[in-house]
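**Q** below are the sequence and a predicted model; questions follow.
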Amino acid sequence: MPYPDKLLADDEEVVRHLHPHWLTVLRPVVVLLLVVGGVSFGAALVPAGPQQGMIRLGLVLVAALVLLVLVVVPLLRWRSTHYVVTTHRLLFREGILARRGRDLGLSRITDVSYTQTLWERVVGSGTVTIETAGDSGATVLRRIPDSDGVQQLLNHMIEEDADRRAQENAGYMRGDDGSAPGGWYSTAVL
């Protein structure tokens, strides 16, 4: 699913769109399998009789509630969390019903680092820490897939953004046609 174009500027392109690492959804999938298996086994153990249907219905309702809280909500939270690197900024969006987001201009980022535990190295995950100019403090992104690659990509994009800005400033200083701004004083005789 491409990131919504309405959030991007005219000359901005998505470079990388990430969700939290897939291990984030491993626990909900295991819970799903255990609950479905347990309820199926429990329903088979219910003795025959007039209350059998009500007991099985009760088991299904309890299982549905457990699945909603322990499976559906974490899966929706994972799916609705976006880390997007563009040519101009880094965007974070998260939340199912209430949304929260933050945009960091690449020009404001002063340092990008990553850390990985041994387990995170094995599964290809990690934590990316982004320092920015200003008083907002560090932004910490946990459970990022390919965290070292994301750190390298961000550093590369920061350099490209600085180069692009320098070229735009140089173009502004020269004027659109390559002459000095204003034109009339560029030919002045000293």
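**A** That came through, no problem.
**Q** please count neighbours and contacts with C-alpha atoms only from this point.
**A** Fine.
**Q** how many neighbours does residue 157 have?
**A** Residue 157 has 21 neighbours, counted by other CA atoms under 10 Å.
**Q** show me what contacts it?
**A** 87, 106 (CA atoms under 8 Å, 6 or more residues apart in numbering).
**Q** check which helix or strand it maps to.
**A** helix 147-174 (DSSP states H and E).
**Q** can you give me the buried ones in that helix?
**A** 147-148, 150-151, 153-155, 157-158, 160-161, 171, 174 (16 or more other CA atoms under 10 Å).
**Q** of all those residues, which comes closest to residue 132?
**A** Comparing the buried residues of helix 147-174 against residue 132 with CA to CA picks out residue 158 as the nearest, at 11.8 Å.
**Q** wait, the closest one sits on residue 107?
**A** Yes - Residue 158 is within contact range of residue 107, at 6.6 Å (criterion: CA atoms under 8 Å).
**Q** closest one to residue 51 out of the buried residues of helix 147-174, please.
**A** residue 147 (54.2 Å).
**Q** was I right about the closest one contacting residue 113?
**A** No - using CA under 8 Å, residue 147 makes no contact with residue 113, being 9.0 Å away.
**Q** joint contacts of those two?
**A** residue 128.
**Q** wouldn't residue 86 be in contact with residue 12 here?
**A** Yes - counting by CA under 8 Å, residue 86 does reach residue 12; the two are 6.5 Å apart.
**Q** let's bring in a second one:
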Amino acid sequence: MGYIESNLVADEEILYTGRKHVVLMLGQIITEMILIGLTLVAFSVVSMVFTKYNMTQNTLQVIVYGALGLATTVLVVSGVLDYLKWYNDCVVITNMRMMRFEGVFNRHMVESVLDKINDITLNQTFWGRLFGFGDVTVLTAAESGIQEMRNIAKPLEFKQALFLARSLQDEVGQADNDSEHHVVDRHMDDAPAHERNRADEYGDDNNHVHGLQQAIDDADGLAPTPPHGNEDPNDAQDEVIDEAAAEERETILRQLEILHAKGILDDDEFNTKIQRLYGKDA
């Protein structure tokens, strides 16, 4: 597993990976190769001179050979580092966020979730349009603010991938909302008619969750069930009131169970509401 993959979370997929245009990295490496070639030529010339004048044991020969060998080594290492820097400096777009990676030995990552991205601008010079690279600036609402990717290869593909990722996230969010409403509607369809009417009072037909949430407040505000010993069997009006209160509590109980099943209420909150509903000590 690579470094980028190790930063992914569950259900996160890479949609796009972009780097600086390879021509910029090759330009540096070609320059270093030319310098290495010149160093080797100088090494050959110096070797011929030393051989011609029988200077094989001369201290100067050791110094010159050592300097040329060191220069060659430095140029080779520099070329390898240029490649590693080009490879590790990248931007990754997933179905959840945009990540920018930099550094060879010390790694640095900046990320922005997709819904925090506000605007994208693209700038291409004449040479950028000719070779297919450009500067992309992403304005976000996150703490990082502005992220600028300079000389990125195929910047239009980067921009399109970012728009695609945001569209996919919007579709997933809409699907989750539809699924949530479907679950609530299914529970309400199985409930008695008077419970469905009560849910409609708290919210419109498209959002029963708000109506169910109101049941929490009702559980807090509804008076506890009076003990059976305090009931007056001769008072018909009190019996009607008690029956209405019991029916009301039954309705709220079913709605609290729905909220608990959906995870809106945890176990402690659910038990507390039930205890308050029936007048028990928490």
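**A** In hand now; what should we look at? Worth saying up front: this structure is predicted, and the values here are computed from it rather than measured.
**Q** TM between them?
**A** TM-score of the superposed chains, computed with TM-score structural alignment, normalised by the length of the first structure, equals 0.85; 188 aligned residues with a CA RMSD of 2.6 Å.
**Q** circling back: tell me which of residue 86 and residue 12 of the first structure has more neighbours.
**A** Neighbours around residue 86 of the first structure and residue 12, counted as other CA under 10 Å, are more numerous at residue 86. The numbers are 20 against 13.
**Q** do you know how far that one is from residue 135 of the first structure?
**A** 23 Å (CA to CA, to the nearest Å).
**Q** do the same with residue 188 of the first structure
**A** Distance from residue 188 of the first structure to residue 135 of the first structure, by CA to CA: 46 Å.
**Q** re earlier: over which residues of the second structure does the helix holding residue 157 of the first structure lie when aligned?
**A** Using TM-score structural alignment, helix 147-174 of the first structure corresponds to residues 155-182 of the second structure.
**Q** in stretch 66-86 of the first structure, what's buried?
**A** So for stretch 66-86 of the first structure, counting by 16+ other CA under 10 Å, buried means 67, 70-72, 74-75, 77-86.
**Q** what's the neighbour count on residue 185 of the first structure?
**A** 9.
**Q** could you look up the SS state of residue 112 of the second structure?
**A** strand (DSSP: H, G, I helix; E, B strand; the rest coil).
**Q** counterpart of it in the first structure?
**A** Residue 112 of the second structure maps onto residue 104 in the first structure, by TM-score structural alignment.
**Q** for residue 269 of the second structure, same thing?
**A** Looks like residue 269 of the second structure stays unaligned there (TM-score structural alignment).
**Q** what's the spacing between residue 269 of the second structure and residue 59 of the second structure?
**A** 86 Å.
**Q** these two: which is more packed in?
**A** residue 269 (14 against 9).
**Q** Three-state assignment for the more buried one, please.
**A** From three-state DSSP, the assignment for residue 269 of the second structure is helix.
**Q** which ones are touching it?
**A** Here residue 269 of the second structure is in contact with no residue (CA under 8 Å, 6+ apart).
**Q** next one: residue 154 of the second structure
**A** 21, 132, 133, 134.
**Q** and for the third one, the neighbour number?
**A** Going back to what we said before, that points to residue 133 of the second structure. Count around residue 133 of the second structure with other CA under 10 Å applied: 26.
**Q** just checking, residue 142 of the first structure touches residue 120?
**A** No - using CA under 8 Å, residue 142 of the first structure makes no contact with residue 120, being 10.7 Å away.
**Q** common neighbours of the two, please.
**A** Common neighbours of residue 142 of the first structure and residue 120 (CA under 8 Å, 6+ apart) are residue 126.
**Q** which one's more surrounded, these two?
**A** Comparing residue 142 of the first structure with residue 120 by other CA under 10 Å, the one with more neighbours is residue 120, at 19 against 16.
**Q** now that one. Nearest residue, chain neighbours left out?
**A** residue 126 (5.6 Å; CA to CA, 6 or more residues apart in numbering).
**Q** alignment lookup: the one you found to the second structure.
**A** Residue 126 of the first structure maps onto residue 134 in the second structure, by TM-score structural alignment.
**Q** I'd say that match and residue 128 touch.
**A** Yes - with contact defined as CA under 8 Å, residue 134 of the second structure reaches residue 128; the gap is 5.4 Å.
**Q** what sits in contact with each of these two?
**A** Joint contacts of residue 134 of the second structure and residue 128 (CA under 8 Å, 6+ apart) are residue 151.
**Q** the helix holding residue 157 of the first structure vs the second structure, mean deviation?
**A** Mean deviation of helix 147-174 of the first structure relative to the second structure after superposition (mean CA distance after the TM-score superposition for the first structure): 1.6 Å.
**Q** picking up where we left off before, run the chain-centre distance for the match of helix 147-174 of the first structure.
**A** Relative to its parent chain, stretch 155-182 of the second structure has a centroid offset of 13 Å by CA atoms, centre = their mean, to the nearest Å.
**Q** where along the first structure do the strands fall?
**A** Applying DSSP state E to the first structure gives strands spanning 14-18, 82-86, 89-94, 100-105, 109-115, 127-132, 139-141.
**Q** in JSON lines: those strands, plus distance to residue 180 of the first structure.
**A** Shown next, in JSON lines, are these (distance: least, CA to CA, whole Å):
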{"stretch": "strand 14-18", "distance to residue 180 of the first structure": "34"}
{"stretch": "strand 82-86", "distance to residue 180 of the first structure": "32"}
{"stretch": "strand 89-94", "distance to residue 180 of the first structure": "30"}
{"stretch": "strand 100-105", "distance to residue 180 of the first structure": "29"}
{"stretch": "strand 109-115", "distance to residue 180 of the first structure": "32"}
{"stretch": "strand 127-132", "distance to residue 180 of the first structure": "34"}
{"stretch": "strand 139-141", "distance to residue 180 of the first structure": "41"}
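**Q** that concludes my questions; thank you for your assistance.
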